[in-house]
Structure formats: structure tokens, C-alpha cells
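A.B. asks: this one's structure only:
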């Protein structure tokens, strides 16, 4: 491993994607600084990295910064060659007002870009989301790819989906109008799975967790694009350094999309007794609607009932040589790690 010497800022170091980006930047020989909302969480990040057997943890430093405030961001970005802007607010339930999500996501992204430009950063990679591609369309989309944009004013997008689409649009507008020499790439993951390193993980992981612990009496009639968190981090590094990634969006998905029933049956087949509570039949839609009355996290997915979206990763694989794990392997890695940490 070469010592690259360059400093990379990873925002949102306690997050599931953030900690894997730190992991892979350290492994690639970079020095890494990460922002966390409170320095009290420094040991949490180090513990997750140690669980993953990270190398070079001594090359990691911390800065305290919050998406909703100016404090600390200038100092965090100073001296960095690259910025991976991973941090973004994700609500456990729909917010009272959509602006509670949209404004921090948009303004947080613009603050990072503005300060990165002023500090002479070479390239920023913004973690967007399939949420900025796959929603609000009035016409059927045959295949979702990077050319597709969510319409925040169209039918159906939740506050979170709007926040991701609006923040990414704002980023590209900033680069075009006032970015100067700063380069931008964006990575747009679908549902992020893969090995957890402790109790901090993406909301997608809860699907596997609930399948294993018997929370679902049946499999909700939903499907998701799947991608392994390790491959999402790998795509961030490729987007950060490859000259061909400048000014480009990359959809992070390992097709095809999987229904929750397919996930459940795969768990039962691969894990045997450990997955004995995983359902073998589809849950009627009306039951899920009743559950959503009491569980706000479930209410977020109701518009997706019965819909299967076809997604393409041709750009990431063709332009950047990205090779993601299979969707089933990502689900299995999730399940095995949840069992390991006794999180089911």
C-alpha cells in the first residue's frame, strides 16, 4: 500500500456509508479527517473501524461539525485534497415539515462545496441517492439510470426523497455557476446493505433485521435495489480519483432489484435455522397499511407497494470499472453480521 499523503475529508463519520469510506481511504493510503456532530462519538467510530480490522487508524483525525451550522466546517475542510460529502439527514419518521429535512440537506451540501472551492479542494464526491432518480415521474420509466432525475413536484415523493433530489440539483447548479476549479461527482446508492460493524447502520438493514427476528408476519409486497456498503465506498473512491468521473453521476446498484420475499427465501436457504422466522409468503397490502398507522417508518414505503423498478449500473461498471458483489451476497453479509453482533 502506497502512502499517498493526501488528506481526504469524509463527512458523517458515524454513518454506515461514512465509516466504510473512512475504512477504504485508510486502506488506500490516504490520511483521513472525518466530521462528527459530537467529539464524544470519536471512540464509536474507532471501535467500528477496529471491528472491521481497519489499518492505519492512527492516520485518522476528527472534527466536530453539524450539517445545520457553520461552526467547524472551514477548519474541517482546510488542507484537504478531496472531500467525500456523505453526511445527510435521514429521519426515523416523516418530519413535521418537509423543510426540516430539505433545508439542512441542501444548505449543508452548498456549505461544503463553497468552503471546498475556497480551500482549493480538487474534487468533492457527494453521496446522493436513488431517491434523486426514481420518483415523481408521471410516465413509466423503462430503465432507471443516471440520466433520470426525480421530479420533487411530481406525485409521491416524501420529504426525504425531495431533500436528496433538491440537494443534488443544488450541488450541480453551484458547480456550473460558481464552482471555479472545483470538480464534482455524485454517487447515488439504492438500498445499502452489507456487514454492520456495530449498532450504527442504514435504515435498509432493518429490513433484514426484521426478517430474521420475526417482526414481519409475511413479506411486504415491496422491492428494492440492493448494493453492498463496501461497494458503495469503493465507488466513492473511484469517483474521487478517476479523471473520467469528473462532472458525472454514478448509480450504485447490483441488479436486479429484489422483492422482500426473495430476500426472505434467500435467507432461509442460506442460513437454515438462523432464518427460521423469515416469512415464506407475501403480506397482504392491507396489513402493511394497518402496521403503518403505528409504525411511521413503514409509512414511508407505502407508495412503493407492488412496484418493481429496473435499474442499470452500466455507467459505473463501464466508465469506472466498478464490480459490485451480487445482491444476494450483500443480503447474506448483512444477516451474518447482525447475527454476529446479536442484533436480531
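C.D. replies: It's in. Here the structure is a predicted model, which means the values were calculated and not measured. Numbers count the residues shown, from 1 in each chain.
A.B. asks: hey, let's count contacts and neighbours off CA atoms from now on
C.D. replies: Fine.
A.B. asks: in the stretch 51-200 of the chain, which spans are helices?
C.D. replies: Along the stretch 51-200 of the chain, the segments classed as helices by DSSP state H, counting those that start in this stretch run 73-77, 99-119, 159-178.
A.B. asks: what about these, which gets the closest to residue 85?
C.D. replies: Closest to residue 85 of those, according to C-alpha to C-alpha: helix 99-119, at 7.5 Å.
A.B. asks: try this one side by side with the last:
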């Protein structure tokens, strides 16, 4: 019998590629939308990569509402919980303001999955949930938890830390036979399926258009969305992955490295060339709105290990240069299957 996977948040960047990859591997897929009016656009995006036919179904369920989740979980074998109730720039002065929606949405999915007898839930968290204090020269791994009171973390990352902690606490106490695993990605780039809701890809889009003209010295542990989805699926089916966390990160790139790739590999003369001195960024950050949340990270390269995902699940992230090129290409024109050779 063909197994069925529920992917939360079908309009999202990661969710779209998860749906594609699951269908390519022969699964039936059900995905949640806040409103069915989005079904046509999601189907069109998925159709550029794979023939979904009757194997793709849609249900209405909102992370912030109880309605719909019981029906969404009926007959489901696995859940990839990749959706988040939060998006865009978070500028709240209260670093804990976003915790309730992130935590409650996650627990709503987990409670429904356990009640529905789902075999395993794989939740997308964030690599930042393992990051240690910036004054410590230490490589983060899955045994570590970030301190939400650490001032390096903005409201969004605080919410990710505490939502994942709440998820583990709930599953240890109430999970029953439902297994649980988390995947912790870095900065997710790669080809887009639709032009809306760019998320982290907006960084590439901005650099390709020459913004910012003076780049802050910010760095990212890059992961390709396609490799991240493969990691989720491996975490879903591998017996040894139950009860484990997996960091999904590839290479580290500074913002200036990304701009250089755009200039050299994409012949993009608009990509910026100059960096803003770190001390100026730190001085100006309190007056620059969303940028102030990034001030602690300017000029810092914090270590992260992906060895657990490599050894246990065969994670093999592609070169970050290929990810950046594929991402920038898709921003210029619709991504087509087979257009990129891994």
C-alpha cells in the first residue's frame, strides 16, 4: 500500500519542494492550506516538476486554529511539519512576543498527529537552536541548546528555540507510539517554484538587484532546499532517526561571497562589490530597524557541525555555489526540471 505523508503549509518554499520530492518517490501527499483558493497555484508550481495526478490532495487547516487538524491527520503515515505561523521581518521589541504562536501551532500539529496514530513526525526547526554564546569558540552540534535569553537572538529565533523545546517536552510526555525527529536548517536557498513568499531567498534577490550597495559582513550556513528536503525524508523513514535532531547545513558564505558568485557565475554586474565596515554597522544598528537584530552576528563566523546528518542519514549537501546560481537563475525565469546538473 502506498504511504501517505502530510506536509504542513503547502504554499511555503520548503513545503513545495517536499511535496515534489515525495511525489517523485511514489508517496501520496496531503498538504494543508489556510484557504483552498491557493490550491490552483500550488498545483501549477508542483506540475513544473512532477505529475501529481490524484496523489496530491489539499485540506484546510490553520496552525493558529484547532479546526481541520483531526481531518488532516486521518489516514496519515508520516508528517513533515515544515510550516511556521511566522514570516517576514519581526520587529517587536518584546523578544518573547512570537513564542506563543510558534509554540501553540507546533503543539496543535503534534497533538493531532498523536491522536491520529501517525507513525512519525519530522519537524523543521532551525540551526540557531543549537548556537552557543558568540564569545565562546565552540562548534555547535545537536547535543546543544541555545539560551533564549542570549541577546544575540531576535524574537523569531527565540520563538524557534522555545517552540522546539516545547515540542520535545510534549512528545516525551504524550507522544505514545508516534515517533518524533527534528531537522535544523541553516539559511535555506535554492531554486524557487513560485515568485511569492521568498523568505530567505529574498537575500539573493536583493543582492542580484544591487541591494544593499554596501554589504554588512554577515555570513550564512547555506543549505539547498532540495538537499534539505532529502534530509527530511531520510529522517522520516530511517529507523535510527527516531528521537534525534539533525543539523542541515552545508557551506558557510559571507554576503560578499554570494555577491561575488553572482558576478562571476551569473555575469551580474549589479551585484554589490563593497562591504560596510563592521564597526559602522554596529554603531548604526540601533537606528536601522530590522538590521539591529543582526548586529551581534556582524563579522562573526560561528561553527556548526553537520557530521551527524552525514553519518546517520547520508546527507551530502551540494556545493553552495551551485545553490546560489540555481537560486538566482530561478529568480530570473521559472525553474525547469533537469535544468541543473548536480
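C.D. replies: Received the coordinates, thanks. Quick caveat: nothing in here was measured; it's all calculated off a predicted structure.
A.B. asks: could the helices of the stretch 51-200 of structure 1 be laid out in TSV, adding distance to residue 254 of structure 1 and mean neighbour count?
C.D. replies: Shown next, in TSV, are those (distance: least, C-alpha to C-alpha, whole Å; neighbours: other C-alpha atoms under 10 Å):
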stretch	distance to residue 254 of structure 1	mean neighbour count
helix 73-77	32	21
helix 99-119	26	20
helix 159-178	21	20
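A.B. asks: Can you lay out the ones you listed as TSV showing distance to residue 27 of structure 1?
C.D. replies: Listed next are those as TSV, based on distance: least, C-alpha to C-alpha, whole Å:
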stretch	distance to residue 27 of structure 1
helix 73-77	21
helix 99-119	24
helix 159-178	28
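A.B. asks: These: which one's closest to residue 231 of structure 1?
C.D. replies: Among the helices of the stretch 51-200 of structure 1, helix 159-178 comes nearest to residue 231 of structure 1, with 20.4 Å by C-alpha to C-alpha.
A.B. asks: now the closest one, how far from the centre of its chain.
C.D. replies: Centre-to-centre, helix 159-178 of structure 1 and its host chain are 16 Å apart (C-alpha atoms, centre = their mean, to the nearest Å).
A.B. asks: Over in structure 2, find the residue span that helix aligns onto.
C.D. replies: Using TM-score structural alignment, the residues of structure 2 aligned to helix 159-178 of structure 1 are 155-174.
A.B. asks: Would you mind getting the average deviation of the matching stretch from structure 1?
C.D. replies: Compared with structure 1 after fitting, stretch 155-174 of structure 2 has a mean deviation of 0.9 Å; criterion: mean C-alpha distance after the TM-score superposition for structure 1.
A.B. asks: What are the contacting residues of that stretch?
C.D. replies: Residues from elsewhere that reach stretch 155-174 of structure 2 (C-alpha atoms under 8 Å, 6 or more residues apart in numbering): 86, 90-92, 94-100, 102-104, 106-107, 110, 114, 125-126, 128-129, 145-146, 148-149, 179-180.
A.B. asks: cool, stretch 84-98 of structure 1 as well?
C.D. replies: With contact meaning C-alpha under 8 Å, 6+ apart, stretch 84-98 of structure 1 is reached by 8-13, 15, 17-18, 67, 101, 104-105, 109, 112, 124-127, 158-160, 236, 240, 296-297, 300.
A.B. asks: Report the buried residues of it.
C.D. replies: 84-90, 94 (16 or more other C-alpha atoms under 10 Å).
A.B. asks: distance between the ends of it?
C.D. replies: The straight-line separation of the ends of stretch 84-98 of structure 1 (C-alpha to C-alpha, to the nearest Å) is 25 Å.
A.B. asks: same question, stretch 212-222 of structure 1
C.D. replies: First residue to last in stretch 212-222 of structure 1 (C-alpha to C-alpha) measures 17 Å.
A.B. asks: That stretch aligns to what range in structure 2?
C.D. replies: Under TM-score structural alignment, the match for stretch 212-222 of structure 1 is residues 208-218.
A.B. asks: and the matching stretch, how far from the chain's centre?
C.D. replies: Averaging C-alpha positions (C-alpha atoms, centre = their mean) puts stretch 208-218 of structure 2 22 Å from its chain's average.
A.B. asks: How about stretch 308-316 of structure 1?
C.D. replies: Offset of stretch 308-316 of structure 1 from its chain centre (C-alpha atoms, centre = their mean): 16 Å.
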